[in-house]
Structures are given as structure tokens and as C-alpha cells.
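[1] could you look at this predicted model? Sequence included:
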Amino acid sequence: MYSIGELSKRTAVKVPTIRYYEEIGLIEPFDRTSGNQRRYDPEGLRRLTFIKHARDLGLPLDAIRDLIAMEDTPGRPCSVAHSIARSHLNHIRERIARLQRLEAELARIAATHDHGTIETCGVLEALGDHHGCTTDHRSLDRE
């Protein structure tokens, strides 16, 4: 059995995050001690490791919840899990494309060769006028 602190150390997930995952039903303590401390069994450790890895890959909690539900129903087709992974991969690819547009625009702005004063600073001018941008980066999520 693992205390919440031990679980945190083994998974590199902070204690408040473990409590949050418990609160939203992603993990459950195996039992509580007479002192009402949370205790987790090896399955709790495995589940938290699963969640941590999925979060490290950027999967949203709703997708993780769906994947956990699939794990709990082993006869279900794997195609649904593949669909979740493909959907997230497409989201990541779209985000990468937006970030590349943002990178190109910032590189263009940063390459401005100003030798004057702030009154004629190309960087400040570019940031003040979106019409001068060469790429459409406005749709970039504030992530």
C-alpha cells in the first residue's frame, strides 16, 4: 500500500493533483487508514502512472477518462482508443502549424534592423499594427 506522498514520489505527480484526480473520479484510494489517510494499492499506482503519461502527451482529461473507461471494459473494440489518439495527434499537428506561423512572424519582427530610438523601433511598430504581418497567426490558442 502507498500513502499519497509515496504515490507522488513514485509518479512525479504533486499531491494536490492526485487529490484533484481523486475528486473528479479518475483514481480512487484503495482504503483509508484509521487516521483517515489515503492508501493506494498497486493498481492505483498503475492508474496514476497511466494518467501522468497521458497528460505528458497532452491528452485532455476527458479523453483520459474515456480511455480509463475503456480499460475498465476489456471486451470493447480498440478502435475507439485509436480514434482518440488520432484525434489528439491531429490537434497537435494543427498546433505545431500555428506555432510555426507564429515563429516565422516573430523571426521577421525580430530581424528588423533598427538603429534609431524607441520612437522609430520596428519591433514596437510591428506589434502595434497587425496588418503588417506576413502570416496569419491570430488563431493561435493561448495555451
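    Sure thing, it's come through.
[2] alpha carbons only for contacts and neighbour counts from here, please
    OK.
[3] which stretches in the protein count as helices?
    Across the chain, reading from the start of the chain, the helices by DSSP state H fall at 4-11, 15-23, 42-56, 61-71, 79-110, 122-128.
[4] quick one: closest of those helices to residue 116.
    Nearest of the helices of the chain to residue 116, taken as C-alpha to C-alpha: helix 122-128 at 9.4 Å.
[5] in the closest one, what's buried?
    Buried residues in helix 122-128, defined by neighbour count with 16 or more other C-alpha atoms under 10 Å: 122, 123, 126.
[6] from residue 48, how far out is the residue most central in space within the chain?
    With distances taken as C-alpha atoms, centre = their mean, the chain has residue 58 as the residue nearest its mean C-alpha position (3.5 Å). Remark: distance between residue 58 and residue 48 (C-alpha to C-alpha, to the nearest Å) = 15 Å.
[7] put this beside the first:
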Amino acid sequence: MNIGQVSKSSGISQRMIRHYEKIGLIPAPHRRDSGYRDYASEDVARLRFIANARDLGFSIDEIGGLLNLWRNDHRASAEVKAMALAKAEELGRKAAALSAMWSSLLHLAANCHGDERPDCPIIDRISGCESAPEH
């Protein structure tokens, strides 16, 4: 398969496929006599694995570890579970932080007059000022 076919089959852009190859996340494919990359069905499976792991929030380094575990028939599922739980905990912290930012923005917007006056609690909060300076 050429890179266009693999991109379509895996749902990963050609640019990202080349990037994953460059950083060693996927092995370099065989080259045809013409110099074009020639991918196998295993490469598509690996790229789908990477895409699914990315969708779950795993980093490139974490995906590398997951790929090693995926290829290891003697892996302990406890190791995979620990990675998943650690990622879930990290995502929970990020979700809480995003929720707090969301609440703060809604509160600031509710307290902003949104008219022609220059005073604005949103600008005040972003600038670190307790109250807007008089001009």
C-alpha cells in the first residue's frame, strides 16, 4: 500500500504518518524500486492503534510504551491497567481544572456590564488587578 492508501485506511494524515516514522513510533516501511513507501497491513493496524491511543489522551511516549506492551505476548495486563488508570487520573485533574476555568469565565462574564464603559472585570482579572485603574 502507498502512503495515501494507508492514510485513508488508518485515518491518520500522511504528514503524521511521516512524523511517526521519523520519531520511530512506526518502523520505516519498505521502499519500492521507485523509492515510494510500501506499507503492509500490519502498519495500518499499528497506525490505528496509535490513533486510538491518541484519542484516549496518551502522549507519544506513552504510546511507545503501549506499543511495546501490545507486541509483547508475555505482557502483564496489570501494567497496561496501571497506565490506563494513571492516564484517567491525569485527565480527571485536567477536567477539574477546565471546569474551574469555565466557571471563572462565566462568573466574570456575568459580572461584566458588556457596554461602552471601559471598566471590565474580565480584563481586571486577566491583568491581575483587584479593581480597574481610573483613567
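    Arrived safely, thanks for sending. Bear in mind the structure is a predicted one, so any value in this text is a computation, not a measurement.
[8] can you give me the TM-score here?
    Once the chains are overlaid, their TM-score stands at 0.87 when taken by TM-score structural alignment, normalised by the length of structure 2; 131 aligned residues with a C-alpha RMSD of 1.8 Å.
[9] got the buried residues of helix 122-128 of structure 1 as JSON lines, with distance to residue 70 of structure 1 columns?
    JSON lines is the format used below for these (distance: C-alpha to C-alpha, whole Å):
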{"residue": "122", "distance to residue 70 of structure 1": "54"}
{"residue": "123", "distance to residue 70 of structure 1": "51"}
{"residue": "126", "distance to residue 70 of structure 1": "50"}
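[10] any idea which of these is closest to residue 90 of structure 1?
    Nearest to residue 90 of structure 1 among the buried residues of helix 122-128 of structure 1: residue 126, at 31.3 Å, using C-alpha to C-alpha.
[11] shouldn't that closest one be in contact with residue 132?
    Yes. The pair residue 126 of structure 1 / residue 132 is scored as a contact, 6.6 Å apart, by C-alpha atoms under 8 Å.
[12] how about the contacts made by the residue with the largest distance to the centre of structure 1?
    For structure 1, the C-alpha farthest from the mean C-alpha position belongs to residue 116; by C-alpha atoms, centre = their mean, that distance is 42.0 Å. Residue 116 of structure 1 makes contact with no residue under the criterion C-alpha atoms under 8 Å, 6 or more residues apart in numbering.
[13] now with 10 Å?
    Shown in contact with residue 116 of structure 1 (C-alpha atoms under 10 Å, 6 or more residues apart in numbering): residue 122.
[14] what's the distance between it and residue 123 of structure 1?
    From residue 116 of structure 1 over to residue 123 of structure 1 (counting by C-alpha to C-alpha), the distance is 12 Å.
[15] same question, residue 132 of structure 1
    Separation of residue 132 of structure 1 from residue 123 of structure 1 (C-alpha to C-alpha) stands at 11 Å.
[16] overlap in contacts of the two?
    With contacts defined as C-alpha under 10 Å, 6+ apart, the residues shared by residue 132 of structure 1 and residue 123 are residue 109.
[17] doesn't residue 18 make contact with residue 39 of structure 2?
    No. Residue 39 of structure 2 lies out of contact with residue 18 (C-alpha atoms under 10 Å); the separation is 12.0 Å.
[18] which one's more surrounded, the two?
    Neighbour tally, residue 39 of structure 2 and residue 18, criterion other C-alpha atoms under 10 Å: the higher count belongs to residue 39, 18 against 14.
[19] ok, and the closest non-adjacent residue to that one?
    Spatially, and ignoring its direct neighbours in sequence, residue 39 of structure 2 is nearest to residue 1 (4.9 Å; C-alpha to C-alpha, 6 or more residues apart in numbering).
[20] quick one: that neighbour from residue 38 of structure 2, how far?
    For residue 1 of structure 2, the distance to residue 38 of structure 2 (C-alpha to C-alpha) stands at 5 Å.
[21] same question, residue 53 of structure 2
    Between residue 53 of structure 2 and residue 38 of structure 2 the distance is 24 Å, computed by C-alpha to C-alpha.
[22] ditto for residue 95 of structure 2
    For residue 95 of structure 2, the distance to residue 38 of structure 2 - C-alpha to C-alpha - is 41 Å.
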